[in-house]
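this one's structure only:
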């Protein structure tokens, strides 16, 4: 087990002892994937253990971004995760241009593995004049995959092709495979997702060419050349078995190799195999879902392919019939286990192609192919195998030796490094993080042997202005802060938004409906849920209105604050705390920590503050410990206006994206008020991100609006046992 994992096990109670159980995966259920400006996107995120599937409690903050086509963020927020779940919303502002965007979500811990969830969003702004490009000329990309990775001469080989456009959408086309030896050609026809497979038995000196039809002419692609002296492995599926065959160009070669099967990063099966023989593995001896089957030859070289081991997800497309406008819908899904669920009901032009939580977790997040939801619903056993043969595994293969980002298990984290101007690391330097504002908090630590530091903050009172400072007299130092979010992402596939007359008419109608609903919208006002919390305990407070006010802060301290002494040397003020330890004979002195409205402040700025702006002065006159950092006491000054009296904080201001209030309790539902003649033009009829289903049939009860068309009911969730659940149904409103 890696050293970094052992340390984390000590620091974080409840983290599984299994090294393979440290990775997290995020799935987000979006209420819609196409929005107009002025509408609200609702979302529910599930944080799971990659290994067990159960809701994870390792991280407490979810980082969310919405990126434009160039990869720049147009919105950033953070959500507090409770027991592996959180929910939020995003009001689409009217300054966003029409285009495709990416919704991205991840935890700080996931950054160690370069992992994140993303899903495409289409945002339409009918109020801005924009130049829209015409439908692009589609390109043809052809991918060829050979089972076992090598084309073996004089043996039967399975070949999979996938034909896509430049946006990774499958292209349905026809063609043939021809040989230079003038054998009978093999007819090829790709399905709507671009897949086709066929078998060939080539001679060593034989070459093959794939000829595909395209809009104007043909595409010619050379197949891989056969090898004469190599090893290939094939996998054959029966009702109960996986049969692995290792085949050599030399039929008399009986060299021993090894077959190993992995679920995520965990080995779940291992067995020797002799060349030119077969190994049978019972499906019941392997976990369900996506597996990596690796063949390792006698030289230690491995080659692999992906397999899907039974357990197909019951991801049904039910039909609930026809309803009238402003009517009640009462329907029932088939029995589901006890689970945490989220439910959306939205009007759709076509059936949504976003992956459900099951297929995203098991396959979509771990391969380099992009397939719509409909593929997994209708895929045959052979089609699914074709997908896996043509795919590379992109899930993390190994855990890193070291991690850079700690999980935000109990609180928020700010990480950084202290160096001098020669870029040398500074060791054992005290560093502090302070929040000013109504609720104030502070965190202090010291730098490690690499000059790095980790500071924490309480999410519930993190609404002030954060500042970081060096809390000792160390000259010529620089502080660098690790960014909260990813600095860059891989290039996403963004399909251009193309409009036709039907699409334009639908947008105009929807825009009018949206403006009507916004005109009748009444914002609910709620008091703040964040209660005031004192920054320190056991303080002695001096409220200046209770005393005669003096003209200067120096006189105020000299005459009123008996626990503190103020000295001046060459225009530099110094505070000396008359601590209890000093009085009792402990003469080792430490600095006094100075705060103004919760922020760090220099002694000179504090002395230049007008005492008429001060409400009270809090004093702690005993040694105060922050880890390895020690202070003789704390002097905390509070202004009446809580604005630091116009004095800038000491240190560097940092930009921490605020934590959004968790919207798990926020629901959206059309209400039918008979006595109120209020229009109901909602496209989103129902949204509930916090459904706890106790098991059995899932009952649905909601109302339709004045909007007509096809509606999708989408249910996503995680069972108590860690199984992913996805259900969809459709109905029509006339």
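Cool, got the structure. Given the structure is predicted, the values throughout are model-derived calculations rather than measurements.

alpha carbons only for contacts and neighbour counts from here, please
Fine.

residue 213 sits in which helix or strand?
Assigned by DSSP states H and E, residue 213 falls within strand 208-214.

and here's the other structure:
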């Protein structure tokens, strides 16, 4: 990284940590250095552009620095949205970006109506570019279960699909291939449930990043799939320039993860409370929970950097202060992206498509009925453990006599933890420290199902301890952020549902857009070791989805199996070389 670019990123971090904001006010003295930081642009490869509800939309993301001819190492999060023709967001996802690559998927539910949509993708840093703030791909969704198809129904006198149905994207176009990568198949035609082998030849022995989709060709006209080549050709010089003077504020890049920004506000307008350096805690519950403490600036602003994936979309935020009832917590949401509503596709259906839609819908239902036999799996994600390397005592309460109340459990089971009432009638906890601090003085950190709990009184008085699975105790002094605790008490319930009980007035519940957890996508095989699948129907239209491939050898062979679905299938490969030369290959084969 060159020195000027490094200084620019330092300025971003200074603004980030001093203002604790996602969008910060710009300073004229910083503009020159900010303009040295590379502009990002996203390309997205989707597995199709026409879907029925009950199918998966898969996508692979390439975050590019075209000015430097490389994948971007700046943003670590990308945002993906599906927008309907009225500008309403159908879904939003946050995707982890590592070394310029990311991947995700969306199962299209039956409550999504038929219509023309746009799939868009962007990073926070891209939002500073008023010329080209996001990637856009037209998408069509057909919902055969809804009574009204007005959004895509062809007018009787102006059918957009002719009686002779043709596929507009027939493959192997001369202008849509790559000189760096070639593809050959072991034969042009296959039977059902047969192995297909495709050989990739790296003609220039360069590093190649690519994704592969193998899918049955739709037998009707549909939106064009934006290829890596067509995307790169359409990028203009203005698309790769950011003029910070044209914006009122600067969107900071997500350098380490998704940024959550908020502010504490005094409840009383006449309050003269000092807002600076107040501690705020964010808890995201779950088995692998997220717990962080942030300090506010002089205006009460705070931020959290969320760099993990979670199963829960609910979180709790609370002020850690003796006067915590004097504050309320607000969360700042970024303004939505200004979508271009002028270039939606105008896909229409007519009676000639009826049999195709019915057949495909039946096949979808059968495939979804057997999903448990052919599931995708979640990739193992490295989760940060706050207590790694710290000596922990664990009490599995099933190993002891069960008591109904929490108070009895503390008294009879927990040797190194204490429970007592203070003069105000509230319960306080204590942890027995190690010598020379072998006493119960000081306040421990109490975590219940991943939630930081400041006042245990309600838990002690009303929670049934028979719902508690384990209690863990750390006797050492523990620092969380800038706050020190005399030990830690972690309580895990069987149902991991204490978030439903924990609702003090000073705690704010928010919904989070968790970073999507990467998956290993199911690959059907019919070799001798997979006899379990012989009697299961196989109506896969998507034969292969490999979203995150890397090649630095002269050749590579990929294989997959056909399904019980016949006719013409398409192999679509999209990607980029190490110096961001676009790669796009299409090839067809038949299944009889």
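Happy to help now that I have it. Note that the coordinates shown come from a computational prediction; the quantities given were computed from them, not determined experimentally.

what separates the strand holding residue 213 of structure 1 from the chain centre, distance-wise?
Computed by Cα atoms, centre = their mean, to the nearest Å, the separation of strand 208-214 of structure 1 from the middle of its chain amounts to 40 Å.

swap in stretch 510-520 of structure 1?
Counting by Cα atoms, centre = their mean, stretch 510-520 of structure 1 comes out at 32 Å from the chain centroid.

so residue 105 of structure 1 touches residue 117, yeah?
Yes - counting by Cα atoms under 8 Å, residue 105 of structure 1 touches residue 117, with 5.2 Å between them.

what touches both of the two?
Both residue 105 of structure 1 and residue 117 are in contact with 26, 28, where contact means Cα atoms under 8 Å, 6 or more residues apart in numbering.

of the two, which one has the most company?
Each of residue 105 of structure 1 and residue 117 has its neighbours counted (other Cα atoms under 10 Å); residue 105 has more, 25 against 18.

for the closest residue to that one other than its chain neighbours, which three-state class applies?
Closest residue to residue 105 of structure 1 apart from its sequence neighbours, by Cα to Cα, 6 or more residues apart in numbering: residue 64 at 4.5 Å. Here residue 64 of structure 1 is recorded as strand under DSSP: H, G, I helix; E, B strand; the rest coil.

just give me the match in structure 2 for residue 64 of structure 1.
Matched by TM-score structural alignment, residue 64 of structure 1 corresponds to residue 80 in structure 2.

how about the strands in the stretch 401-550 of structure 1?
Secondary structure of the stretch 401-550 of structure 1, counting by DSSP state E, counting those that start in this stretch: strands at 412-420, 430-435, 441-446, 452-457, 466-470, 477-481, 540-543.

residues in structure 2 aligned with the second one?
It stands for strand 430-435 of structure 1. The aligned range for strand 430-435 of structure 1 is 279-284, by TM-score structural alignment.

mean deviation of that stretch from structure 1?
In the superposition against structure 1, stretch 279-284 of structure 2 averages 1.2 Å from its aligned positions (mean Cα distance after the TM-score superposition for structure 1).

contact partners for residue 407 of structure 1?
Contacts of residue 407 of structure 1 (Cα under 8 Å, 6+ apart): 58-59, 107-109.

same deal with residue 465 of structure 2?
403-406, 409.

so how many other residues sit close to the equivalent of residue 449 of structure 2 over in structure 1?
The alignment partner of residue 449 of structure 2 in structure 1, by TM-score structural alignment, is residue 597. Counted with other Cα under 10 Å, the neighbours of residue 597 of structure 1 add up to 26.

please report how far residue 597 of structure 1 lies from residue 613 of structure 1.
Look at residue 597 of structure 1 and residue 613 of structure 1: by Cα to Cα, to the nearest Å, they are 12 Å apart.

apart from its chain neighbours, what residue comes closest to the aligned partner of residue 122 of structure 2 in structure 1?
Counting by TM-score structural alignment, residue 122 of structure 2 corresponds to residue 106 in structure 1. The spatial neighbour of residue 106 of structure 1 that comes closest, neighbours along the chain excluded (Cα to Cα, 6+ apart), is residue 116 at 4.9 Å.

what's the one you found aligned with over in structure 2?
For residue 116 of structure 1, the residue aligned by TM-score structural alignment is residue 134.

residue 41 is in contact with that match, correct?
Yes - between residue 134 of structure 2 and residue 41 a contact is recorded at 7.4 Å, counting by Cα under 8 Å.

helices along the stretch 401-550 of structure 2, start to end?
Taking DSSP state H, counting those that start in this stretch to define them, one finds helices in the stretch 401-550 of structure 2 at 406-412, 457-462.

right, I mislabeled it, should have said the stretch 151-300 of structure 2
228-234.
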